[in-house]
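Undergrad: Starting from these lines, generate the structure:
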Amino acid sequence: MHSVLAGRYRLERQLGKGGMGSVWLAEHLALRSWVAVKLMDPAIAATPEGAERFRREAMAAASLRSAHVVQVLDYGVHETTPYLVMELLNGESLAGCLEREKRLAPERTVAIMTQVARALGRAHGAGIVHRDLKPDNIFLVREDDQELVKILDFGIAKTPSSTFGGMETKTGVTMGTPYYMSPEQVEGKKAVDFRTDLWAMAVITCECMTGVRPFDGSTYGELLLNICARPIAPPSSQGFMLRGFDEWFAKATNREAEQRFASAQELVSALRDVVAGTAGVALSGQPAYFPSGTGQGAAPSVSSVSTSQALDELRRSTKPSPLPWILLGVVLLLGGVGALVVLLRQKPTRAAPAPEMSAPAVASPLPAASASGEVALAPATPEASSREPTEPPAKPLATSKAPATRESAAPVTPTTAGPTAAQRCYRDPFSGQVRPTSSAAPGGASTFGCKQDPFTGKYKRL
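TA: Alright, predicted model coming up:
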């Protein structure tokens, strides 16, 4: 294509294409010099908002006399197509540099952001807010051994109405590239000021040093949620360790705009101290940390997105956290266990139950002795064995009937029948001891076979 634009710019070839239009390499026929010409997309130029935005870009960039802002040489409308003539830059965008090198050294990042701060300082001083600062709009020009930084594309810049006129941004309309937008910009607030550019500077700085974007998401709603609601992950969560950088990033991306740095120069000055290791005062305003997505897909350029649509997406992406309910359940469980332990410790000791008394039985007469002198005893029945307590009770308990009186409390002496002679015995209901029937068993007491221990003199049940 070798069309002549406005009678003085011959278009050679297309250099790039964006959401607003295309950029061409062109020759100024009168001056015999090469320039860059930006042509607005005809569909956008047909709308009053699009044409006005293009005009404001030309006026905003032309009003900023800075070595770090692309110089605007001419502006006009050819037939129905608005065009913008700019100086031709030889180099690459920061986005292209990051795509090739993945990450930059901290010292080089500081050098780039220092020049960005100079350009933004000039713009903010004139009441101009860029609102679409991103690596694609930061151009790196190599001049001998120096790297010169230029800021491009003031197409959606917010400018003072009294100076540039035109249309104001409507409340509820989101403008910018979402990965680098501040929370107030995402929410479509009308009162967006220069501090939204400071947020974008911090995000770009983090991306340069860590190689990943600090705010990302698989959906647009998730991205907005990470920017506006979820805790912000520190750069160290990406494995980048630089003392003081987490705190610097936390202050620069504070969701409360008034808690951020006061100017672009203050932001980059604090960054320079962090990189040099001379940061003295701890930075405040650090939010809670939460790792967010770190995908490296191409940044979608969103020029106008309804806030209601974004909030609907945000609500669909929001899931209530089960953690508070889990913690509540644990607390209630521990409290219940503690109360049970206290109750068990305070429960009074119950008295031991009284031993079950067997029914009175008639004592059987002693069996007759055999010719050898041994006494034949009938074995005790199982019912009788089960009714007898195996151990004496710890303490005799009173019964409804009056107990039989004890005839003697004196210890029983061994009988002359010999230590191995079998006898009939009964259990003393008061002491629980086994006594022979020869020591006057109480009436009604059941008897059983027993022998006397030759060493202790005590009787034991057979």
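Undergrad: Only C-alpha atoms from now on, for both contacts and neighbour counts.
TA: Will do.
Undergrad: after whichever helix in the chain runs longest comes which helix or strand?
TA: In the chain, assigned by DSSP state H, the helix with the most residues is helix 323-346. Proceeding N to C from helix 323-346, the next assigned helix or strand is helix 382-387, under DSSP states H and E.
Undergrad: Buried residues, the helix or strand following that following helix. List them.
TA: Once helix 382-387 ends, the next helix or strand along the chain (criterion: DSSP H and E) is strand 423-427. The neighbour-count check on strand 423-427 (16 or more other CA atoms under 10 Å) flags 423, 424, 425, 426, 427 as buried.
Undergrad: Just the closest of these to residue 180, please.
TA: When the buried residues of strand 423-427 are ranked by distance to residue 180 (CA to CA), residue 427 comes first, at 96.9 Å.
Undergrad: Quick check: the closest residue in space to the closest one that isn't next to it in sequence vs residue 385, distance?
TA: Nearest residue to residue 427, sequence neighbours excluded (CA to CA, 6 or more residues apart in numbering): residue 434, at 4.5 Å. Per CA to CA, to the nearest Å, residue 434 is found 14 Å from residue 385.
Undergrad: just residue 91 next, same as before
TA: Applying CA to CA, the value for residue 91 to residue 385 is 109 Å.
Undergrad: Residue 306 now?
TA: Counting by CA to CA, the gap from residue 306 to residue 385 is 93 Å.
Undergrad: now do residue 36
TA: 117 Å.
Undergrad: What is the nearest of the buried residues of strand 423-427 to residue 21?
TA: Closest approach between these and residue 21, by CA to CA: residue 427, at 115.1 Å.
Undergrad: Surely the closest one touches residue 450?
TA: No: in this structure, residue 427 is not within contact of residue 450 by CA atoms under 8 Å, at 10.6 Å.
Undergrad: hey, what's in contact with both of these two?
TA: In the contact map built from CA atoms under 8 Å, 6 or more residues apart in numbering, no residue is linked to both residue 427 and residue 450.
Undergrad: The stretch 101-250 of the chain: helices as residue ranges?
TA: For the stretch 101-250 of the chain, applying DSSP state H, counting those that start in this stretch gives helices covering 106-125, 161-164, 183-186, 195-210, 220-228, 245-252.
Undergrad: For residue 82, find the nearest of those.
TA: helix 161-164 (17.2 Å).
Undergrad: To compare against the first, here's the next sequence to fold:
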Amino acid sequence: MEYCDGGSVVDLMEKRGFSTLRIGEAVAIILQVLEGLTYTHNAEIPNVRLADGSFAKGRGLIHRDLKPGNIFLANVGGKQVAKIGDYGLAKAFDQAGLSGQTMTGNVVGTPYFMPRQQVVNYKYTQPDVDVWAAAACLYVMITGYSPRNLQDQDPFLAVLQNDAVPVRDRTSAIPQPLATVIDRALIDNPDIYYKSAAEFKQALFNSIS
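TA: The predicted model follows:
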């Protein structure tokens, strides 16, 4: 596997005493993550295992466990480049049934970074769950808090019952245009607001331009 000498985003935050990242730095990392998701959500997958055990060509991988610990940082030509790792829970979303490492009926992932749709319909999740998770990663990176309040509650129940806390309620240092985009990206009731990584990336870019 490729060695990423910068470690993960979690490692970067630990180096700063579990501090938040600078807004510009965090946004730059997530813009690269969204570029990576745009690729994987549209990539051709040569062999996807179907429910009946046969294999077929698929299109697009959903990560389903995107979080700061799975975002790695490498130095490429003197520039920090973000790379998405740990596709162990990934699924080819245009094929029904079992795929990869996932078993029917299981809900797998990290509740801090999961939208409602991933709990309710894990087996048939669509790419927008990764888009929501990318927004959740950005939220954590710039506030130090998870989007939802999960204390004293079953974490998966909290995902279903609690909306994301507006990002400026965590810290007023977030510029309003950026806060608006982040808050929209974390809407998941009844549907996830941004349907594609490219859509969220464009909105994020426009908010800081």
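Undergrad: Now do the equivalent of residue 252 of structure 1 over in structure 2 against residue 132 of structure 2, distance only.
TA: Matched to structure 2 by TM-score structural alignment, residue 252 of structure 1 sits across from residue 185. Distance, residue 185 of structure 2 to residue 132 of structure 2, by CA to CA: 6 Å.
Undergrad: still on that earlier bit, more neighbours: which of residue 91 and residue 385 of structure 1?
TA: Each of residue 91 of structure 1 and residue 385 has its neighbours counted (other CA atoms under 10 Å); residue 91 has more, 16 against 11.
Undergrad: Next, the contact list for the residue mapped onto the more buried one from structure 2, please.
TA: Following TM-score structural alignment, the counterpart assigned to residue 91 of structure 1 within structure 2 is residue 6. Counting by CA under 8 Å, 6+ apart, residue 6 of structure 2 touches 12, 72, 73, 74, 75.
Undergrad: Leaving aside the residues adjacent along the chain, what's closest to the fourth one?
TA: Taking CA to CA, 6+ apart, and ignoring the residues beside it in sequence, residue 74 of structure 2 has residue 4 as its nearest neighbour in space, at 4.5 Å.
Undergrad: In contact with that neighbour, which residues?
TA: 72, 73, 74, 75.
Undergrad: of the residues you listed, buried ones?
TA: Among the contacts of residue 4 of structure 2, those classed as buried by 16+ other CA under 10 Å are 72, 73, 74.
Undergrad: between those, which is nearest residue 116 of structure 2?
TA: Out of these, the member with the shortest distance to residue 116 of structure 2 (by CA to CA) is residue 72, at 25.8 Å.
Undergrad: any idea how far the closest residue to that closest one other than its chain neighbours is from residue 81 of structure 2?
TA: Leaving aside its sequence neighbours, residue 72 of structure 2 sits nearest to residue 8 (CA to CA, 6+ apart; 4.1 Å). As judged by CA to CA, residue 8 of structure 2 and residue 81 of structure 2 stand 11 Å apart.
Undergrad: More neighbours: which of these two?
TA: Higher neighbour count among residue 8 of structure 2 and residue 81: residue 8, with 22 against 17, using other CA under 10 Å.
Undergrad: Make sure that one is actually in contact with residue 67.
TA: No: checked against CA under 8 Å, the pair residue 8 of structure 2 and residue 67 is beyond contact range at 9.9 Å.
Undergrad: Count residues in the vicinity of the nearest residue to residue 53 of structure 1 once chain neighbours are set aside, would you?
TA: Leaving out its chain neighbours, the residue that sits closest to residue 53 of structure 1 by CA to CA, 6+ apart is residue 155, at 6.0 Å. For residue 155 of structure 1, the count of nearby residues is 20 (other CA under 10 Å).
Undergrad: Now do the same for residue 155 of structure 1: its match in structure 2.
TA: Here residue 155 of structure 1 is matched to residue 88 in structure 2, going by TM-score structural alignment.
Undergrad: Same question for residue 142 of structure 1.
TA: Taking TM-score structural alignment, residue 142 of structure 1 has residue 75 as its aligned residue in structure 2.
Undergrad: wait, doesn't that match sit right on residue 82?
TA: No: in this structure, residue 75 of structure 2 is not within contact of residue 82 by CA under 8 Å, at 9.0 Å.
Undergrad: Pretty sure residue 40 of structure 1 sits against residue 55.
TA: No: if you go by CA under 8 Å, residue 40 of structure 1 and residue 55 don't touch, sitting 10.4 Å apart.
Undergrad: So between those two, which is more surrounded?
TA: Between residue 40 of structure 1 and residue 55, counting by other CA under 10 Å, residue 40 is the more crowded of the two (24 against 19).
Undergrad: how near is that one to residue 238 of structure 1?
TA: Residue 40 of structure 1 is 40 Å from residue 238 of structure 1, by CA to CA.
Undergrad: And residue 332 of structure 1, by the same measure?
TA: Taking CA to CA, one finds residue 332 of structure 1 at 38 Å from residue 238 of structure 1.
Undergrad: and what of residue 193 of structure 1?
TA: Counting by CA to CA, the gap between residue 193 of structure 1 and residue 238 of structure 1 amounts to 30 Å.
Undergrad: For those two, indicate the residue with more neighbours.
TA: More crowded of residue 193 of structure 1 and residue 238, by other CA under 10 Å: residue 193, with 18 against 14.
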